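**Q** with the sequence up front, the predicted model follows.
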Amino acid sequence: MLSYVLTLYKLWRDDEAASAVEYGLVIGLIAVALIVILGSLGEGLEALFKEACDEVVDGGCSSGS
C-alpha cells in the first residue's frame, strides 16, 4: 500500500507531464491559427490565380473544378 501511495505522490509531483500538456496546447493553437490563416488566404489566392488565368491571351487555363 505504501508503494502505491509513493507512486501516486511521485506522479502528482511530476512536472514533465504538465510541460508536455502545455506544449501540446501550444502546438494545437498554432495548428488552428494556421488553418484559419491559410483558409482565408486560400480564397484570395484562388481569386488571384483565376484573374491571372483570365488574363492569359491564349486562354489555355483549366478551370480546376
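**A** Structure's in. What do you need?

**Q** okay, CA-based contacts and neighbour counts for the rest of this
**A** Fine.

**Q** report how many residues lie close to residue 10.
**A** 11 (other C-alpha atoms under 10 Å).

**Q** ah, wrong one, I meant residue 45
**A** Neighbour number of residue 45 under other C-alpha under 10 Å is 13.

**Q** Three-state assignment for it, please.
**A** Under DSSP: H, G, I helix; E, B strand; the rest coil, residue 45 falls in the helix class.

**Q** try this one side by side with the last:
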Amino acid sequence: MIFLTTSMRRFFQDDEGATAVEYGVMIALIIAAVIAIVILLGDQIQEAFESFSDELAELGITGGG
C-alpha cells in the first residue's frame, strides 16, 4: 500500500511532461508568428533584396554561382 501511495505521489508531482508540452506550444507559436510575418511582409522583403541585388550589380559585384 505504501508503494502505491508513493508511486501516485511521484506521478502527480512530476512535471517534466508538462514542461515538454509548454515548450512545444511555445515553438508552435513562434513558428506561426514567423509564418505570419513572412506572409505579411513577403513582398516588401523581396523588393528590398531585389533592390540590394541591383545595387550590387551596378557596382560590378556578382554572385558566386
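**A** Alright, I've got the coordinates. Note that the coordinates shown come from a computational prediction; the quantities given were computed from them, not determined experimentally.

**Q** give me the element the nearest residue to residue 60 of the first structure once chain neighbours are set aside is part of.
**A** Of all residues not flanking residue 60 of the first structure in the chain, residue 53 sits nearest, at 7.9 Å (C-alpha to C-alpha, 6 or more residues apart in numbering). According to DSSP states H and E, residue 53 of the first structure maps onto helix 16-55.

**Q** aligned partner of residue 35 of the second structure in the first structure?
**A** Aligned counterpart of residue 35 of the second structure in the first structure: residue 39 (TM-score structural alignment).

**Q** is the residue nearest to residue 60 of the first structure in contact with residue 47, as I believe?
**A** No: assessed by C-alpha atoms under 8 Å, residue 53 of the first structure is found out of contact with residue 47, at 9.7 Å.

**Q** with neighbour numbers in mind, choose between the two.
**A** Remark: of residue 53 of the first structure and residue 47, residue 53 carries more neighbours, 16 against 12, as counted by other C-alpha under 10 Å.

**Q** residue 42 of the first structure versus the spatially most central residue of the first structure, what's the distance?
**A** Nearest to the mean C-alpha position of the first structure, counting by C-alpha atoms, centre = their mean, stands residue 31 at 1.7 Å. As judged by C-alpha to C-alpha, to the nearest Å, residue 31 of the first structure and residue 42 of the first structure stand 16 Å apart.

**Q** alright, I will stop here.
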